[in-house]
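[1] Here is a sequence together with a model predicted from it:
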Amino acid sequence: MAKRILICDDAAFMRMMIKDILTKNGYEIAGEAENGAKAVEKYNETKPDLVMMDITMPEMDGIQALKKIKAMDPASNVIMCSAMGQQAMVIESIQTGAKDFIVKPFQADRVLEAVKKAIG
């Protein structure tokens, strides 16, 4: 059975890019969210194998959403995505329990390497 992934990014273009990389490599998209609050909601609804989470988003940022998801499901797998220059946030997200982080703009092989490392 294909691994199910929830994509969370406020930029529709970024969600589309990630979705494209993942579906071409046999992963199933469990859902999409445009902010952290929606990501937490969708995580509860879909129970995905992995969440790809942007750090900087409106309403609730990725780190707050990561904390909420980890509180609900300590076994959750989350990979954070960030633009350059967000080192402090990247460190905080790893300390909060993110499995990995990917720097934008995405390289397909780096996305797949992170996903394979997190959920096999």
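    Yes, it's here.

[2] contacts and neighbour counts: CA atoms only from here.
    Noted.

[3] For the nearest residue to Asp100 once chain neighbours are set aside, what is the enclosing helix or strand?
    Closest residue to Asp100 apart from its sequence neighbours, by CA to CA, 6 or more residues apart in numbering: Ile79 at 4.9 Å. Assigned by DSSP states H and E, Ile79 belongs to strand 78-82.

[4] Ile94 too?
    helix 87-96.

[5] what comes into contact with that helix?
    Contacts with helix 87-96, where a contact means CA atoms under 8 Å, 6 or more residues apart in numbering, come from 55, 63, 66-67, 80, 82, 100-101.

[6] now, the most widely separated pair of those?
    Largest separation among these by CA to CA: Lys67 and Ser82, giving 16.6 Å.

[7] When these two are compared, which one has more neighbours?
    Ser82 (21 against 17; other CA atoms under 10 Å).

[8] how about the helices in this structure?
    Ranges of helices within the chain are 12-24, 36-46, 62-72, 87-96, 108-119, based on DSSP state H.

[9] try it against this one:
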Amino acid sequence: MNKLEIMIVDDSALIIKKLGAMLEQMGHEVVKTCKSGMEAVDTFRYLKEKGLPLPDLVTMDITMPEMDGIAATRRILGLAPDTLIIMVTSHGQEQMVIEAIEAGAKGYVLKPFKIEKLKASIDQVMSRYKKN
């Protein structure tokens, strides 16, 4: 798979660090991290307004303060409909995953995640949705 530019959205610094390390180990580049859904939406709005490249993929936590990942997914897709978003969620949040998919997320990975599961989820989303 080609190297992807990825934005991580999570309110946990530990998850951002762990996820970032795994993504880089897979050969991808983390181009931006955001600590809330609102920050992610603001970042997309800024990139669009400036005509700057958008990330190839976004990993989005569901449960965050200020704006949850489901609302952020809806808002980001309103700004950039082709954005590929994978939800990162804890076990026991199946209903929220369904809501996130209905909001436009293309996949999900469960915490605590392993690199193999993360890679499989990214590969599946990229092969199914990436426009060349």
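    Perfect, thanks for sending it. Treat the numbers as computed from the prediction; the structure is a model and nothing was measured.

[10] What does the TM-score come to for these two?
    Scored against TM-score structural alignment, normalised by the length of the first structure, the superposed chains reach a TM-score of 0.94; 120 aligned residues with a CA RMSD of 1.3 Å.

[11] about what we covered before: quick check: which helices or strands does the strand holding Ile79 of the first structure pack against?
    With contacts defined as 3 or more CA pairs under 8 Å, 6 or more residues apart in numbering; DSSP states H and E, strand 78-82 of the first structure has these neighbours: strand 50-54, helix 87-96, strand 100-103, helix 108-119.

[12] quick one, which of these is nearest to Glu34 of the first structure?
    It's strand 50-54; of those, that one is closest to Glu34 of the first structure (CA to CA) at 9.2 Å.

[13] on that earlier part again, how about residues contacting the strand holding Ile79 of the first structure?
    50-56, 62, 66, 90, 93, 97-104, 114-115, 118.

[14] got a list of what Ser127 of the second structure touches?
    Applying CA under 8 Å, 6+ apart, no residues contact Ser127 of the second structure.

[15] per the alignment, Ile69 of the first structure corresponds to what in the second structure?
    Using TM-score structural alignment, the equivalent of Ile69 of the first structure in the second structure is Ile76.

[16] Likewise for Asp100 of the first structure?
    Using TM-score structural alignment, Asp100 of the first structure pairs with Gly107 in the second structure.

[17] Spatially central, which residue of the first structure would that be?
    Geometric centre of the first structure, nearest residue: Met52, 1.4 Å, by CA atoms, centre = their mean.

[18] before we move on, the earlier item: in the second structure, what residues pair with the strand holding Ile79 of the first structure?
    Counting by TM-score structural alignment, strand 78-82 of the first structure falls onto residues 85-89 of the second structure.

[19] quick one: which of the contacts of helix 87-96 of the first structure is nearest to Met14 of the first structure?
    Relative to Met14 of the first structure, and with distances defined as CA to CA, the nearest of the contacts of helix 87-96 of the first structure is Ser82, at 11.1 Å.

[20] Could you tell me how far the closest one is located from Thr46 of the first structure?
    Counting by CA to CA, to the nearest Å, the gap from Ser82 of the first structure to Thr46 of the first structure is 24 Å.

[21] circling back: in JSON lines: the helices and strands packed on strand 78-82 of the first structure, plus distance to Met1 of the first structure.
    Below are those laid out as JSON lines (distance: least, CA to CA, whole Å):
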{"stretch": "strand 50-54", "distance to Met1 of the first structure": "14"}
{"stretch": "helix 87-96", "distance to Met1 of the first structure": "28"}
{"stretch": "strand 100-103", "distance to Met1 of the first structure": "23"}
{"stretch": "helix 108-119", "distance to Met1 of the first structure": "13"}
